[in-house]
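S.K.: Pasting the sequence and the predicted coordinates here, then a few questions.
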Amino acid sequence: MAGFPRARPSSPSSSTPAGRPERERIPREIRVLIAAAFVIAIGFGLVAPILPQFARSFDVGVTAASVIVSAFALTRLLFAPAGGWLVEKLGERPVYIVGLLIVALSTAACAFAGNYWQLLVFRGLGGIGSTMFTVSAMGLIVRLAPPSIRGRVSGAYATAFLLGSIGGPIIGGLLAGLGLRVPFLVYAGALLVASAVVFFQLKGTSLAERQAGRDTAPLTVREAVKDSAYRAALVSSFANGWSSFGIRMALVPLFASAVLSAGPQIAGISLAFFAAGTALALTVSGRLADTVGRKPLVITGLLVNGAAMAALGYSGTVVVFLAICVVGGIGTGLLNPAQQAAVADVIGNGRSGGKVLAGFQMSSDLGAIFGPLVAGVIIDRLSTGSYDLAFVVTGALAVVAAAVWLGSRETLPAQERTAAP
């Protein structure tokens, strides 16, 4: 991308005083996005624990409460192609900022919802803004991250988001004592802060410009799906969306309240424990993805998360429940950096891959949509209030995704694995 400083590759002539090769630095633009991700995550964590309970306050069932979570993912899914088109036409920075502002306004509107249907519409509108800033951030990170540190970049971005998510649910659970509407207003304020960070720190920088001399045609989805790694990433992204963005956000807080008889504080703490487990894994998973490869980390993460999700329904005490939440978070932390780095490997630095990234995001959103819906039907209609089967189905899906990855290729070349810092 013209105008952007590129990180210099490590070389024998570039070394630290101790004689060790100097690691490539994460580009400044990505560091700005990482800082914004932290602020966004704080706000997102505020509303996540209380959103299903807020929906239930309008006298609706588990399925209807789960639809509130799915509505956000549904609009993200439907608007993803348009979001990619807007990035190409307007550039990443304006689309990113406008997306954050849309989510901020729709979230503030949720606080004033007078009935279930208003809450559903306002939450759904937020999904439009969400896909705008998500596609913008993903596109920039893929294009700027050098291949040898793609795992580390993905891990750093995810760590910032997860660190915010650790504190967010705890604060949200405490704020719930002031009323279920207050966290929505605080979240809207956090998004305004994130918008200001990106606007001022990247002011005057055209993020839509391509790297000098990069005139290769964009990578199409048809080309990408011929790659076994991209196909496997679509499956694991679907499973991860089902588990981490669907079941974790919609079902886990309801399970804490309905089965364990815990209040909104425990519901918030459970999400924080998930986030803490993920953050713990992220301290090593990004670097491991750049050394041992993407595939081993993805498979391990899927299996660990799947086992934890299947076990959640059988946790009879709050202590056991929270311990399993930590294990589930560890699985997610192992999975995400390697999975995202694999998709970036498929696209490469030399080609644009907006539609390919949109497809990857859409697979996660599909999982986030169907996960809560299927779980709600299982609980309301099939297992008469029992959460066990819904969690087991979630774990089984992760195992299926791991099996698909077993037959895929490793995208990190052997020389990169041995040379990575």
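M.R.: Sure thing, it's come through.
S.K.: going forward, measure contacts and count neighbours with C-alpha atoms only.
M.R.: Noted.
S.K.: which residues in this protein form strands?
M.R.: Along the chain, counting by DSSP state E, no stretch forms strands.
S.K.: residues near residue 81, how many?
M.R.: Other residues near residue 81 come to 19 when the count uses other Cα atoms under 10 Å.
S.K.: same check, this time on residue 99
M.R.: Counted with other Cα under 10 Å, the neighbours of residue 99 add up to 25.
S.K.: Check the gap between it and residue 206 for me.
M.R.: 17 Å (Cα to Cα, to the nearest Å).
S.K.: For residue 221, grab the count of nearby residues.
M.R.: 17.
S.K.: So it sits against residue 354, correct?
M.R.: No. In this structure residue 221 lies outside contact range of residue 354 using Cα atoms under 8 Å: 9.4 Å.
S.K.: one more structure, for comparison:
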Amino acid sequence: MLLIAAFIIALGFGLIAPILPQYAVSFDVGAAAATVIVSIFAFTRLIFAPVAGALVGKLGEPRIYVTGVLLVAVSTLLCAVVQDYTQLLIARGLGGFGSTMFTISAMALIARLAPDESRGRISGLYAGSFLLGNVAGPVLGTVLAPLGMRVPFVIYGTALIIAAGVVYAALGRRRKLDHDAENPDSGKPAIEVVTAKEALASPAYRAALFSGFSYGWLAFGIRNSMIPLFALAVFGQGHGTAVAGSSMTVFAVGNGCALLFSGKLTDRVGRKIPVLLGMSVLVLSIGAMGVFTSLAGFIICSIVAGFGAGILGPAQQASVADVIGSGRNGGKALAAFQMCTDLGSIIGPLLAGVMADMISYELAFAISASVGLVGVVAWLLVPKNIRAVPVTESPKQL
């Protein structure tokens, strides 16, 4: 059910992502202000992440997941009726609060339920559900383009309400099991909570914080804000929207090709090699995007970037889940990891947008690519024999 809900959520996100920066520009603002619309979403996710992690640990993943999805639904529907840039900024900021709630709770639930030996494959399946939605979303957005830029927000908000209903109905039994585990009178052991401080004892977790920052900067911030604006600047008002949507689609195609094998790969060879390979490919493709400004070069760089992200994503998420271990609540540790990813998503678009306005898009992409090297260096320092944490061990014993 989480996979189905992930597809619905990603379908709507893929629908609005290519048009969101351009929607902001329609309110007579520049590239830097348009990227703030992407950054404010990540900023509110960042500041609310510690609270969301604590709520997951206290109330359980299912309740927080459904509440978060509904908050994003309300925010998205508000975006459809805003009348100026400030209102759009406030509406998107509200969505960030809900987004961090359902993101952390979903990752925590998957980490708790996934068997140790197949954690990478399950992470890959979850990423694949988002992929399918991200593929279909821009295609649907192209079809709906004649209806204007407000309609996709209505569709996305409605899709989120459906997703919340699906998860609420499906996880009813899980809520009952968690309640029994938390009730001392049930005779069942309480669910152990793993804190961020405990997780920091793991070198893999520390490296994941750095690579998560780089991943957020490149795969979320730059891809969702700068690439659509770059397409608009290079290919003109007439073709820019279509090219931006196409870049999102081919990014998802590359992502899907990698996800066909990356989950199994990370279960077989460990987390370090896939993370290093995926991050390196992502860095090179983003850096080249500002150099190869032809349509063919733009599309090729987009699909290669998606391929790198598809190799990196499952391995990185599985490495954090390894530290948490099956059967334990990792909301607080996952909140810290999510905060690093969101921090990259905030700083990336802001800095790149300023450089694009003042100097050039080429420099903006080059600086962004260099930030990805932070994640590469961090994982080079992780021991080769890093392993998952058995349920009976604590992260300090890694």
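M.R.: Thanks, I have the structure now. From a predicted model like this one, the values you see are computed outputs, not experimental measurements.
S.K.: how about residue 359 of structure 1, what's its match in structure 2?
M.R.: In structure 2, the residue matched to residue 359 of structure 1 (TM-score structural alignment) is residue 336.
S.K.: Contact partners for that match?
M.R.: When contacts are counted by Cα atoms under 8 Å, 6 or more residues apart in numbering, residue 336 of structure 2 touches 49, 50, 196, 209.
S.K.: counterpart of the last one in structure 1?
M.R.: For residue 209 of structure 2, the aligned position in structure 1 is residue 234, judged by TM-score structural alignment.
S.K.: wait, that match sits on residue 363?
M.R.: Yes. Between residue 234 of structure 1 and residue 363 there is a contact at 5.8 Å, judged by Cα under 8 Å.
S.K.: just the helices in the stretch 251-398 of structure 2 please.
M.R.: 272-289, 295-324, 331-358, 361-380 (DSSP state H, counting those that start in this stretch).
S.K.: picking up where we left off before, number of nearby residues for the match of residue 209 of structure 2?
M.R.: By other Cα under 10 Å, the residues close to residue 234 of structure 1 number 22.
S.K.: That one: what's it in contact with?
M.R.: Residues near residue 234 of structure 1 by Cα under 8 Å, 6+ apart: 359, 360, 363, 364.
S.K.: Also residue 293 of structure 1?
M.R.: By Cα under 8 Å, 6+ apart, residue 293 of structure 1 lies in contact with 338, 410, 411, 412, 417.
S.K.: what does residue 124 of structure 1 give?
M.R.: 68, 71, 72, 73, 74, 75.
S.K.: Give the closest residue to the counterpart of the first one in structure 2 in space, chain neighbours not counted.
M.R.: Aligned by TM-score structural alignment, residue 68 of structure 1 pairs with residue 37 of structure 2. When the adjacent residues along the chain are set aside, residue 37 of structure 2 lies closest to residue 89, with 5.9 Å between them (Cα to Cα, 6 or more residues apart in numbering).
S.K.: Neighbours of that neighbour, how many?
M.R.: As a burial measure, residue 89 of structure 2 scores 21 neighbours (other Cα under 10 Å).
S.K.: gap between the counterpart of it in structure 1 and residue 345 of structure 1?
M.R.: When structure 1 is aligned by TM-score structural alignment, residue 89 of structure 2 is paired with residue 120. Computed as Cα to Cα, the residue 120 of structure 1 to residue 345 of structure 1 distance reads 37 Å.
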